[in-house]
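Chemist: this one's sequence-less:
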């Protein structure tokens, strides 16, 4: 699957799913004073960006140490994305609102795993190892994704009031549908590459 800068950005936005995460994000910030919320949003987005950037730059070395192939990572990435997509389309009971926090959230659950979850880590790892010569494009796509996430979280209260719970749920399921197709494409690409390698 050829990945352009635009498709990489869209893929990362779909995986981080800022719109779908609005209810959990608002719930996580309930105990935070209104005047501190903006600072918390900036801090958590920066931490998530740093985590994903680390995976992007040191992913190849990690794969070599663990003796993992590109094909296995593509298949694993496809499976993870498929499971994430299924949860987006068929959310379980209490999926978003289950975590009630006391005090100010730090790293968990907003930065990790809400933004920089396993699927996002696997995706940036896959992007950087498949085409390391395009690393600046992938950094740009990740930066743009973080800016979108930052803006959505900064205006999460207004967006929730403007769109309503039903519209946000519908958007999340639509994103899940697109992500399902992407995950299947990634999975098939990994299997095809492995079969070609054996032949």
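Modeler: Ah, there it is. Worth saying up front: this structure is predicted, and the values here are computed from it rather than measured.
Chemist: going forward, measure contacts between C-alpha atoms and count neighbours the same way
Modeler: Fine.
Chemist: ranges for the strands of the protein?
Modeler: Counting by DSSP state E, the chain has no strands at all.
Chemist: regarding it, what is its longest helix?
Modeler: helix 156-198 (DSSP state H).
Chemist: packing partners for that helix?
Modeler: Identification of packing neighbours for helix 156-198 by 3 or more CA pairs under 8 Å, 6 or more residues apart in numbering; DSSP states H and E yields helix 5-16, helix 22-28, helix 70-89.
Chemist: what comes up buried for the longest one?
Modeler: Within helix 70-89, the residues that qualify as buried by neighbour count (16 or more other CA atoms under 10 Å) are 70-71, 73-86, 88-89.
Chemist: surely residue 172 and residue 15 touch.
Modeler: No - at 10.6 Å, residue 172 and residue 15 do not qualify as touching, with contact defined as CA atoms under 8 Å.
Chemist: what about versus this one:
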């Protein structure tokens, strides 16, 4: 258990939260065909991988140069996720034009599924902290990046597995679950916000 690789997997699993991604995935893909849902899951995972690898390479430099506190970054991401959660809970049935735009699922793959759900502020923060240039050499950074990609593969697997269960419940069941999942997503978003506030004010 002293393996840095396993430790990083545990750290990224907590930061990316693959289980917490499932309700968001089911909500944004509810009106898509099964094949499109699979494509959305794969596309969102690939986009998240690109974003997080980008933060491994240049995130530390960008945040330092912009003088952006990492806690502020986390609060912003949590706020965006909370707004999306409200649409899950209170949103009415979508008009036909909006359903058509959802079926062209590329936008939903990026927001809110890839960002800020999978590539969350916490995951971006983890990518920066665990690959700090002053603390870790190139080999250690590569090991960290590999562990991050393993967790992303786990996230994709969980999303695909969730499709099997969602297929059995039908549209009405999906609508009920969407509301319930919206509350869960809102709770996750508030957790992100509170964590950011705690870090900003250095609260114990």
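Modeler: All right, it came through fine. Keep in mind the model is a prediction, meaning the values are calculated, not measured.
Chemist: which of residue 172 and residue 15 of structure 1 has more neighbours?
Modeler: Using other CA atoms under 10 Å as the criterion, residue 172 of structure 1 and residue 15 rank with residue 15 on top: 25 against 22.
Chemist: look up the closest residue to that one, ignoring the ones flanking it.
Modeler: The shortest distance from residue 15 of structure 1 to any non-neighbouring residue, by CA to CA, 6 or more residues apart in numbering, is to residue 120 (6.1 Å).
Chemist: from residue 202 of structure 2, how far off is the aligned partner of that neighbour in structure 2?
Modeler: By TM-score structural alignment, residue 120 of structure 1 lines up with residue 123 in structure 2. Residue 123 of structure 2 sits 20 Å away from residue 202 of structure 2, going by CA to CA, to the nearest Å.
Chemist: which of those two has more residues huddled nearby?
Modeler: More crowded of residue 123 of structure 2 and residue 202, by other CA under 10 Å: residue 123, with 25 against 9.
Chemist: quick one: residues contacting the more buried one.
Modeler: Residue 123 of structure 2 makes contacts with 12, 15-16, 52, as judged by CA atoms under 8 Å, 6 or more residues apart in numbering.
Chemist: make it 7 Å
Modeler: Neighbour list for residue 123 of structure 2: 12, 15-16 [criterion: CA atoms under 7 Å, 6 or more residues apart in numbering].
Chemist: what's the counterpart of residue 22 of structure 1 in structure 2?
Modeler: By TM-score structural alignment, residue 22 of structure 1 lines up with residue 22.
Chemist: what number of residues are in the vicinity of the nearest residue to its match once chain neighbours are set aside?
Modeler: Among residues not flanking residue 22 of structure 2 along the chain, residue 159 sits closest, at 5.7 Å (CA to CA, 6+ apart). Each residue near residue 159 of structure 2 was counted by other CA under 10 Å, and the total is 25.
Chemist: done for today, thanks.
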